[in-house]
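S.K.: got a predicted structure here, sequence first:
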Amino acid sequence: MDKMYVAEPYKIKVVEPIRMTTRAQRQAALERAGHNTFLLDSRDVYIDLLTDSGTTAMSDRQWAGLMLGDEAYAGSRNFFHLLETVQEYYGFRYMVPTHQGRGAEHLLSRIAIKPGDYVPGNMYFTTTRAHQELAGATFRDVIIDEAHDPQADLPFKGNVDLRKFQALIEEVGAEKIPYICLAVTVNLAGGQPVSLQNIRDVSELAHRHGIRVMFDATRCVENAYLIKEREPGHAGRSVREILKEMMSYGDGCTMSGKKDCMVNIGGFLAMNDPELYQAATQLVVLYEGMPSYGGLAGRDMEAMALGIQESVDDDYIHHRIMQVRYLGDRLAAADVPIVRPVGGHAVFLDARQFLDHLPQDAFPAQMLAAQIYLQSGVRSMERGIVSAGRDREGQNHHPNLELVRLTVPRRVYTYAHMDVVADSITDLYEDRRRIPGLTMVYEPKVLRFFTARFEPLPVTQDGARQNALPA
């Protein structure tokens, strides 16, 4: 490849040893885990690309901030530092800390949704939709059609289709839509960004009908960077400036601090509406803790405030995006099918195309993630039919996207680690026809991808692997 990739904008001060296991050891670990990479022990993993959630390497400033934790039960000074930072960098007036992002999703769903409501969004996310449905809402996908096509190479595949949004308003009435959930970026589409113009247009349409705009801001800094890079007129602006403008078109956000806030635990719900804030403070006491800590220690809030500041450093976020893109470029050069364009936090393998001999009901993405681990000790994550779950009638959702996510933790791995990942997946792709399907042998009722267990489909009498479920 003739591209130039920026070097790491940091020095390594502390290291954590990792070890490569044998194939036999990995086979045993995979069987213990029921072919579910979530159930693998981290000690059995060589390079861990399961998630970028809570896996960040914190900076020396953040580690120093841990020593400044004010562990008062109420009114911690770290809470006020975090609040002031959220106000400065995101622009929202009020903030309630939560133990992580799904705590914020839970609070928002409980205080904003009534049974029978509809919540539109630019593609679902697993925990977000689960909280919305548990509160009695129906999720409606209003993302552009191209987002469901892994090979559609558009700069902003996370954009909302305004016609779909308008059609939902006309169908059910604005009074049944408490807010639109606008993800920036869109995880399950491949980490795809939303353009600033689309954010403006969504805000205008929603507010014209009295509908709130609530961001899933988990990877909003990555979205701001991709606006700077891809949207005309923004190349000369700082990521921090673009981020602040993005957030100005919304009424609040849910945030998993474990991603773009660069901490190992924490999140928050932010908003501008004082009544919504009061409702959140009442509920957070029941489910999380006092409104001034929300399930977090003071030291965690301090580290998150510092992480927010560091996240908008242009050198940091440039390297972050380039490292992910490097992995994508290595795989694309070997003709491995991936979602295009490469997004901000991960490279997504197109498992439907990678294992095109398997039907979707044989869980190709789940099996591909398992086989990647068996091949090289690299842990990844299924994002397909297993993650999509079942509908209210008990039938499997069949998403167009059947993906495996290779999620790059922030400030953790080097380009050499990305080479190991790319080489092992390339080797696996060349031998992909031998890979069988799976059958699910244990399925929890909610968010099954975390703890479901699988077994390879049986061998037929002639010794060939069975690749499809029986009719």
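M.R.: Received the coordinates, thanks. Numbers count the residues shown, from 1 in each chain.

S.K.: contacts, neighbours, all on C-alpha from now
M.R.: Will do.

S.K.: pull the number of nearby residues for residue 111.
M.R.: For residue 111, the neighbour count with other CA atoms under 10 Å is 17.

S.K.: please, where are all the strands along this structure?
M.R.: Secondary structure of the chain (DSSP state E): strands located at 47-48, 94-98, 118-121, 138-141, 179-183, 212-216, 252-256, 267-271, 346-350, 378-379, 381-383, 403-407, 438-442, 453-456.

S.K.: could I get the ones you listed in CSV, plus columns for mean neighbour count and distance to residue 172?
M.R.: Compiled in CSV, the strands of the chain are given as follows (neighbours: other CA atoms under 10 Å; distance: least, CA to CA, whole Å):
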stretch, mean neighbour count, distance to residue 172
strand 47-48, 22, 44
strand 94-98, 27, 30
strand 118-121, 24, 8
strand 138-141, 18, 11
strand 179-183, 26, 13
strand 212-216, 24, 16
strand 252-256, 28, 23
strand 267-271, 28, 25
strand 346-350, 29, 35
strand 378-379, 26, 43
strand 381-383, 27, 30
strand 403-407, 28, 32
strand 438-442, 16, 37
strand 453-456, 20, 39
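
S.K.: got those strands as JSON lines, with distance to residue 202 columns?
M.R.: What follows is the strands of the chain, written out as JSON lines (distance: least, CA to CA, whole Å):
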{"stretch": "strand 47-48", "distance to residue 202": "36"}
{"stretch": "strand 94-98", "distance to residue 202": "22"}
{"stretch": "strand 118-121", "distance to residue 202": "11"}
{"stretch": "strand 138-141", "distance to residue 202": "14"}
{"stretch": "strand 179-183", "distance to residue 202": "9"}
{"stretch": "strand 212-216", "distance to residue 202": "8"}
{"stretch": "strand 252-256", "distance to residue 202": "14"}
{"stretch": "strand 267-271", "distance to residue 202": "17"}
{"stretch": "strand 346-350", "distance to residue 202": "26"}
{"stretch": "strand 378-379", "distance to residue 202": "37"}
{"stretch": "strand 381-383", "distance to residue 202": "27"}
{"stretch": "strand 403-407", "distance to residue 202": "28"}
{"stretch": "strand 438-442", "distance to residue 202": "40"}
{"stretch": "strand 453-456", "distance to residue 202": "40"}
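
S.K.: let's bring in a second model and compare:
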Amino acid sequence: MELPWVEPYKIKMTEDIYISTREEREKWIEEAGFNLFNLTSEKVFVDLLTDSGTGAMSDKQWAEIMIGDESYAGSQSFLKLKKVVNEVLGLPYALPTHQGRAAENVLFSVLVKEGFVVPGNSHFDTTKGHIEFRKAHAVDCTIDEAFDIHDLHPFKGNIDVNKLEEVYKSHPKENIPFCLITVTCNTSGGQPVSMENIKAVKALSDKYGIPVYFDAARFAENAYFIKEREDAYKDKSIKEIVKEMFSYGEGFTMSAKKDGLVNIGGLLALRDENLYRTCGNFGIIYEGYLTYGGLAGRDLGALAQGLMESTEHTYLKARINQVEYLGNKLIEFGIPVQKPIGGHAVFVDALSFLPNVPREEYAAQTLAIELYKEAGIRGVEIGTLLADRDPETRLDRFPKLELLRLAIPRKTYSYNHMDYIAVALKNIYDRRNEIKSGLEIVWESPILRHFTVELKKSNSVSNVLNSSRMNDKI
């Protein structure tokens, strides 16, 4: 008999979590303005809000915490990180930042100006926020297959090169600072980008003289899918794939809290020395000196070790298998999810799940609230709230998919937790036709509203009237 597959690690420490009652959860979520970000952690049983900075670190990473060099300049911990960025990721210049959005802020402060357009594959929330804050425009060029949850295309994160070329043709070259490839593509369901597509985007961009950059938060998971799904790479190591992948770009921004396997940190890596020097000035202004960038030395050392570990196949197989296990359980229960299952999360199609809740009443957020009340599970909406308002019309932007994301922290929860999540969703699915109304906004910020929005249960009649009035203005 063949031995079963097991996780390639053992557990050294556990953390107690409080098991609340439904009555408590219903009270807490109403007090939180029906915004799951407003809940304090002790009120959450299984936290799937994000996989960003919420995972468990290895013993070797904790060792780096203990031996961190806290020198203001020239830290040995930074030199470890710089060596990994050069040797594993293939880029000579590294600017650490306190997290990924800070790396975006530094790079975009140099490259993105008012009136510019930044094409890519479904830019994520902070990326789009940084672009629109500068009065520029993010243009989504993702392939159409990404928005059909039943299509089994193996690389739904791919950029449609025809859409991309149309952007290149219809805008002056000087108004397109770069093309941004997000790996994996979070907003389309944690879906990977193929190496073939990366090469095609690079070739087209070279033709028009446009640089290519990566949003590399989940670069290692993307490399795993390339190894598993592209025949030309099945015999390549993850590190070989990663190095080739980044060879087609001029640099990347990274939230290191994902595939860096750390609890805090970001990274801007660049190929051009002059751009590095210019970005370095902004890094010093916004983050800290060049060799620490808003992080303690111990964090730099843990990140260097984490980047080494996340680019090992054994770790990635364990990571992605657990996500796939949850996705397959939900599929068995008939629950509509984005297929194939993505790298870091399972994405539930809220519009199919809750057919009686109008889009204007934020179906994905409604489903997220129902899941919390049912079982104390905190997910996150990837839908109309996150898509925000059009910066010019100030009307809601309705994305092609309205999703509830269940992001799985790395090496944190057991397979029993996955079963618990699946059954909780099935219980809601079994009574889905009883859920006929959603939520409406009480207060929102002018940008990135989903983090701080305050909501209340919808008055469906008034919402329909307001929606009609908004449509009259379009």
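M.R.: Yep, it's here. What you see is a predicted model, and the numbers here were worked out from it, not measured in a lab.

S.K.: where does the TM-score land?
M.R.: Laid over one another, the chains give 0.96 as their TM-score (TM-score structural alignment, normalised by the length of structure 1), with 463 aligned residues with a CA RMSD of 1.4 Å.

S.K.: which among the strands of structure 1 is found nearest to residue 287 of structure 1?
M.R.: strand 94-98 (9.3 Å; CA to CA).

S.K.: re the thing from before, of the strands of structure 1, which approaches residue 421 of structure 1 most closely?
M.R.: Of the strands of structure 1, the one closest to residue 421 of structure 1 (CA to CA) turns out to be strand 378-379, at 6.9 Å.

S.K.: between the strands of structure 1, which one is nearest to residue 468 of structure 1?
M.R.: The nearest among those, by CA to CA, is strand 438-442 at 8.5 Å.

S.K.: mean shift between that closest one and structure 2?
M.R.: With mean CA distance after the TM-score superposition for structure 1, strand 438-442 of structure 1 departs from structure 2 by a mean of 0.8 Å once superposed.

S.K.: roughly how far out does that strand sit from the chain middle?
M.R.: Remark: strand 438-442 of structure 1 is offset 25 Å from the chain centroid, using CA atoms, centre = their mean, to the nearest Å.

S.K.: that strand - contacts with which helices or strands?
M.R.: When contacts are defined as 3 or more CA pairs under 8 Å, 6 or more residues apart in numbering; DSSP states H and E, strand 438-442 of structure 1 packs onto helix 364-376, strand 453-456.

S.K.: the same query, at a cut-off of 6 Å, please.
M.R.: strand 453-456 (3 or more CA pairs under 6 Å, 6 or more residues apart in numbering; DSSP states H and E).

S.K.: so the strand it packs on matches what in structure 2?
M.R.: Strand 453-456 of structure 1 corresponds to residues 454-457 in structure 2, going by TM-score structural alignment.

S.K.: quick one: average offset of the matching stretch versus structure 1, please.
M.R.: Mean deviation for stretch 454-457 of structure 2: 1.0 Å (mean CA distance after the TM-score superposition for structure 1).

S.K.: do the same with stretch 318-331 of structure 2
M.R.: Relative to structure 1, stretch 318-331 of structure 2 is 0.3 Å off (mean CA distance after the TM-score superposition for structure 1).

S.K.: if you count neighbours, what's buried in that stretch?
M.R.: Buried positions in stretch 318-331 of structure 2, judged by neighbour count with 16 or more other CA atoms under 10 Å: 318-320, 322-330.

S.K.: how about the residues you listed in CSV, adding distance to residue 187 of structure 2?
M.R.: What follows is the buried residues of stretch 318-331 of structure 2, written out as CSV (distance: CA to CA, whole Å):
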residue, distance to residue 187 of structure 2
318, 23
319, 19
320, 18
322, 20
323, 16
324, 18
325, 21
326, 19
327, 17
328, 20
329, 22
330, 20
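
S.K.: nearest to residue 38 of structure 1, of the strands of structure 1?
M.R.: Short answer: strand 381-383, nearest of these by CA to CA, at 7.6 Å.

S.K.: and the contacts of that closest one?
M.R.: 50, 365-366, 403-405 (CA atoms under 6 Å, 6 or more residues apart in numbering).

S.K.: nearest to residue 459 of structure 1, out of those residues: which one, please.
M.R.: Nearest member of those to residue 459 of structure 1, counting by CA to CA, is residue 366, at 18.8 Å.

S.K.: residue contacts, the closest one?
M.R.: Residue 366 of structure 1 neighbours (CA under 6 Å, 6+ apart): residue 382.

S.K.: give the aligned equivalent of it in structure 2.
M.R.: Residue 366 of structure 1 maps onto residue 365 in structure 2, by TM-score structural alignment.

S.K.: please apply the same query to residue 414 of structure 1.
M.R.: Using TM-score structural alignment, residue 414 of structure 1 pairs with residue 414 in structure 2.

S.K.: how many other residues sit next to its match?
M.R.: So residue 414 of structure 2, with other CA under 10 Å, has 9 neighbours.

S.K.: neighbours of the aligned residue in structure 2 for residue 427 of structure 1, how many?
M.R.: Under the alignment (TM-score structural alignment), residue 427 of structure 1 pairs with residue 427 in structure 2. Residue 427 of structure 2 is flanked by 14 other residues according to other CA under 10 Å.

S.K.: excluding its backbone neighbours, what's nearest residue 303 of structure 1?
M.R.: Distance criterion CA to CA, 6 or more residues apart in numbering; nearest residue to residue 303 of structure 1, sequence neighbours excluded, is residue 62 at 4.9 Å.

S.K.: verify the stated contact: the one you found with residue 304.
M.R.: No. Using CA atoms under 6 Å, residue 62 of structure 1 is not in contact with residue 304, being 7.9 Å away.

S.K.: pick out whichever of those two has more residues nearby.
M.R.: residue 304 (31 against 22).

S.K.: from residue 98 of structure 1, how far off is that one?
M.R.: Residue 304 of structure 1 sits 12 Å away from residue 98 of structure 1, going by CA to CA, to the nearest Å.
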